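Enquirer: Quick one, fold the following:
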Amino acid sequence: MTKAIGLRVGVVGCGYWGSKHIRVLHALESVDSIAAIDPNPDRAIQLARHYPGIESYQDLDAALPYLDAVIIATPPSTHKPLALKAIAAGVHVMVEKPLATSAADARVMIAAAEAKNVVLMVGHTFEFHSAVWQLRQMVQNKELGDLYYLDTARLNLGLYQNDCNVLFDLAPHDVSILNFVLGAKPVSVECWSSRHANSRLEDVGYLRLHYQDPDVTANVHVSWLDPCKVRRVTMVGSQKMVIFNDLATEERIKVHDKGVSEAPTFGQDLTQPPMSYRYGDVVAPYLEMNEPLMVEDQHFTDCVISGMKPLTGGENGLGVVEVLECAQRAATEGRRVSLSELQPIGELL
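Expert: Just a heads-up that it's a prediction; the model follows:
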């Protein structure tokens, strides 16, 4: 039986994330050949030792004639020019987070992909995580009751980036999780950030995202300068509370049947506590474990082959970039910034 000809996929930038994509692509039946594209020839040599037959190029221009699709895993400032170059050649593109460094650049990328009728997808890996799917289902099914607030923390000692601050490096993960779980984008953003060990780039940030539907506030804490590695999402509702700890080897999600309510005698008998507390079971729901990156890359190749719209397409990436840009502006100007401030003038009329 003759094997169907698969996709020719290039990976631009073969560092930490790029090498992971190459490993995953090597296992996909839909991929026939892989090109490692990196100006550092040593990286291609190292990858070839693990994945025989891999092709190598030092720049995207040389590789484009031989590619059907490309994954861009380079610093954020290079995402727009590299993506536009591939799109102009009719090559399908997936860009690692964030899609771009500004909403205006993201819109240019989306328009270019639509004009050339090619797939544009962003690497919001957590939207392909089974635990995050579970969180979204809980919200949709109202299992937590009325949502009071959400809180996320993504902390570690490092890794400092060269061309973006901690907001653009770490916060895209949590913003994409929140938007996906809530099924909405925030309407406004507040942000406080500071520089400590690095004189040029913010290494600690606190974001507050205000959503309108559902009417809830989410807090995001990101840091390159913390003694503990933390990857946590907390959702608090009127009926239950849930914690997603991505570093847990087992029981990544724990649902706490806990809650508080105003005591019936509050305001009448000041000797009694103002709130009544309810304590119940802690349940760890079963999760079908997957490798999110594998699911993501498989979805990308499926979209390229079938022409279907990606779950994390350009508009999805734009939604996250809008939040990041508003957060940066909010931190700089010391005020709450509405996402509507980033809309092109024509869309506001």
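Enquirer: from here on, contacts and neighbour counts on C-alpha atoms
Expert: Noted.
Enquirer: Contacts for the single longest strand found in the chain, please.
Expert: For the chain, the longest strand by residue count, based on DSSP state E, is strand 225-237. By Cα atoms under 8 Å, 6 or more residues apart in numbering, the surrounding residues in contact with strand 225-237 are 144-158, 197, 203-204, 241-247, 259.
Enquirer: Any buried residues in that strand, and which?
Expert: 225, 229, 230, 231, 232, 233, 234, 235, 236, 237 (16 or more other Cα atoms under 10 Å).
Enquirer: Pick the one among these closest to residue 135.
Expert: residue 235 (8.7 Å; Cα to Cα).
Enquirer: which SSE is the closest residue to that closest one other than its chain neighbours in?
Expert: Leaving aside its chain neighbours, residue 235 sits nearest to residue 150 (4.5 Å; criterion: Cα to Cα, 6 or more residues apart in numbering). Assigned by DSSP states H and E, residue 150 falls within strand 147-157.
Enquirer: before we move on, what about residue 255?
Expert: Using DSSP H and E, residue 255 sits within strand 253-262.
Enquirer: quick one, that strand and strand 225-237 angle?
Expert: 60 degrees (axes from the mean of the first three to the mean of the last three Cα atoms, to 10 degrees).
Enquirer: Counting neighbours, show which residues of strand 253-262 come out buried.
Expert: Counting neighbours by 16+ other Cα under 10 Å, strand 253-262 gives 253, 254, 255, 256, 257, 258, 259 as buried.
Enquirer: With stretch 86-94 instead?
Expert: 86, 87, 89, 90, 91, 92, 93, 94.
Enquirer: In strands only, show me those residues.
Expert: Checked against DSSP E, the buried residues of stretch 86-94 include these in strands: 92, 93, 94.
Enquirer: hang on, residue 206 is in a strand, isn't it?
Expert: Yes - assigned with DSSP: H, G, I helix; E, B strand; the rest coil, residue 206 falls within a strand.
Enquirer: how close does the closest residue to it other than its chain neighbours get to residue 186?
Expert: Once flanking residues are discounted, residue 206 sits nearest to residue 221: 4.7 Å by Cα to Cα, 6+ apart. Distance, residue 221 to residue 186, using Cα to Cα, to the nearest Å: 16 Å.
Enquirer: Please provide the structure for the following sequence as well, for comparison with the first:
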Amino acid sequence: MSCSEEDNNANLPAAIDGDKTMTNSKDKVRIGIIRCDTHAFWYAHLFERPDPELMRLNHRGCHYYFHEPDNPCQERFAPPAAMAITRVFDPVDPAAAKTLSETFGGRPRVCDSVDEASDDVDLVYVADCDYGGEDHLELARPGLTKGVPHFIDKPFAHTLADARAMIALAQAHDTVLMCASLMSYSPHLERFRGRFADIAPVRSVVVYGGWRLAILYHVISLIQNVMGPGCEWVECMGPDDLNVIRLHYPNGDGGTDAIILNSIDKWPGRHDHESAANVQHCRMDASAYGDGGAIHSPRVGDYLVPYAGLRIVQMADRMARSGVAPIPYAEMLEPMAIIEAARLGRRAGRRVALEEVQ
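Expert: Below is the predicted model of the structure:
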């Protein structure tokens, strides 16, 4: 199938709820991508427009999410900023880096080292679809030392100490970084939060997640989106690490508890992903319970999360151009502090205040 230019540009929306496609007459922000996994291909659609046929050939899943189901040549979203992928590197699978480069006509340079990936770029994106952030500090270190702004994928790191070390490294070299989950900036979850007044006071928010840190970080970010920052204490229980987590948010009426149920496959009918036509679909949702009743969010899955991705890419673009971090570092560190408190709480068998680990 051949994709015409008319197909490729037809009916491309920007974001929703007043978000506008960013226009800027400056040169394009040059991006170096480190780790060419699914998230690298996913965000690549929003960094710059790929060849639809090559994307369909090289990553069918990401093509499926970003193109119309009845027209594989028509994109659902236009890139929201002026950016260009110029370097790609994968620390484990060089073939993946080559494939990502080929998806953009072979123009992005396939690098031989992580250090090379941050040369002559304006922004480094450290991608992470399914891992736990163990290598984020080492992958970001060369570029941060050069003073290059970084967009770190979720989870920010595997430990709070590593997350803090990345921030300190950026500050020491007069640069900035950001970490953002797609759940943090979903307009659909923001509208869900806007309905809390209908059932106020809200006593609990319940979210089903996944035991992998990559998924758990999304879940905590979802809660941060609807509750805001300011978690007071954490409890963690269950037979597995990070199995069931209770987050407490204080207010004047007894507070609100956010309950994270992480053993997805042990809860009947609950799965964080499902497969159809050889394409994996992920989704998350939340329920809120208050004195006035209950409300439920939509299932924010693969066809809705790109709206959050548009916002995040705009933030990364502005960060690269301005040298200003778009998210307060304390806000970025809170999910890591919650994870650290949950680990400590399960080991010690007690409630842990966030101030103990921050």
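Enquirer: Do you know the score for how well these two fit?
Expert: Once the chains are laid over each other, their TM-score by TM-score structural alignment, normalised by the length of the first structure reads 0.74; 284 aligned residues with a Cα RMSD of 2.5 Å.
Enquirer: just to revisit the earlier point, against the second structure, where does the helix or strand just after the strand holding residue 255 of the first structure fall?
Expert: Next along the chain after strand 253-262 of the first structure, taking DSSP H and E as the criterion, comes strand 275-283. Under the alignment (TM-score structural alignment), strand 275-283 of the first structure falls on nothing in the second structure.
Enquirer: Downstream of strand 275-283 of the first structure, the next helix or strand is which one?
Expert: Following strand 275-283 of the first structure toward the C-terminus (DSSP H and E): helix 292-306.
Enquirer: quick one, strands of the stretch 51-200 of the second structure?
Expert: Using DSSP state E, counting those that start in this stretch, the strands found in the stretch 51-200 of the second structure span residues 67-68, 71-75, 83-89, 109-110, 123-126, 150-152, 177-179.
Enquirer: Relative to the first structure, what is the average displacement of the third one?
Expert: On superposition with the first structure, the mean distance recorded for strand 83-89 of the second structure (mean Cα distance after the TM-score superposition for the first structure) is 2.1 Å.
Enquirer: what does the fifth one give?
Expert: When the first structure is superposed, strand 123-126 of the second structure averages 0.8 Å from its matched positions, counting by mean Cα distance after the TM-score superposition for the first structure.
Enquirer: In terms of secondary structure, what does that strand contact?
Expert: strand 29-34, helix 136-145, strand 150-152 (3 or more Cα pairs under 8 Å, 6 or more residues apart in numbering; DSSP states H and E).
Enquirer: how far does the longest strand of the first structure sit from the chain's center?
Expert: From the chain centre to the centre of strand 225-237 of the first structure is a distance of 16 Å (Cα atoms, centre = their mean, to the nearest Å).
Enquirer: What count of nearby residues applies to the counterpart of residue 337 of the first structure in the second structure?
Expert: Residue 337 of the first structure maps onto residue 352 of the second structure when the alignment is built from TM-score structural alignment. For residue 352 of the second structure, the neighbour count with other Cα atoms under 10 Å is 23.
Enquirer: Burial check on residue 156 of the first structure, number of neighbours?
Expert: By other Cα under 10 Å, 16 other residues sit near residue 156 of the first structure.
Enquirer: thought it was touching residue 223?
Expert: Yes - shown here, residue 156 of the first structure and residue 223 form a contact pair, counting by Cα atoms under 8 Å, at 6.3 Å.
Enquirer: burial measure for the counterpart of residue 202 of the second structure in the first structure, as a count.
Expert: Mapped onto the first structure by TM-score structural alignment, residue 202 of the second structure lines up with residue 147. Neighbours of residue 147 of the first structure under the rule other Cα under 10 Å: 20.
Enquirer: my read: residue 147 of the first structure touches residue 242, true?
Expert: No - assessed by Cα under 8 Å, residue 147 of the first structure is found out of contact with residue 242, at 11.0 Å.
Enquirer: before we move on, the earlier item: assign the residue nearest to residue 206 of the first structure to helix, strand or coil.
Expert: Recorded secondary structure, residue 221 of the first structure: strand (three-state DSSP).
Enquirer: Identify the residues contacting it.
Expert: 152, 153, 154, 155, 204, 205, 206, 207.
Enquirer: cool, residue 55 of the first structure as well?
Expert: 33, 34, 35, 36.
Enquirer: same question, residue 237 of the second structure
Expert: 243, 244, 245, 345, 346, 349.
Enquirer: For whatever residue of the first structure lines up with it, pull up the helix or strand it's in.
Expert: Residue 237 of the second structure maps onto residue 192 in the first structure when the alignment is built from TM-score structural alignment. Per DSSP H and E, residue 192 of the first structure falls inside strand 188-194.
Enquirer: how about residue 338 of the second structure, what does it touch?
Expert: Counted by Cα under 8 Å, 6+ apart, residue 338 of the second structure has contacts 231, 234, 354.
Enquirer: If we use 7 Å, what do you get?
Expert: Residues counted as contacts of residue 338 of the second structure (Cα atoms under 7 Å, 6 or more residues apart in numbering) are 234, 354.
Enquirer: repeat for the one 4 residues further on
Expert: Contacts here follow Cα under 7 Å, 6+ apart; on that basis residue 342 of the second structure touches 234, 235, 236, 242, 245.
Enquirer: tell me which element the alignment partner in the second structure of residue 318 of the first structure falls in.
Expert: Using TM-score structural alignment, the equivalent of residue 318 of the first structure in the second structure is residue 333. Remark: residue 333 of the second structure resides in helix 329-348, with elements defined by DSSP H and E.
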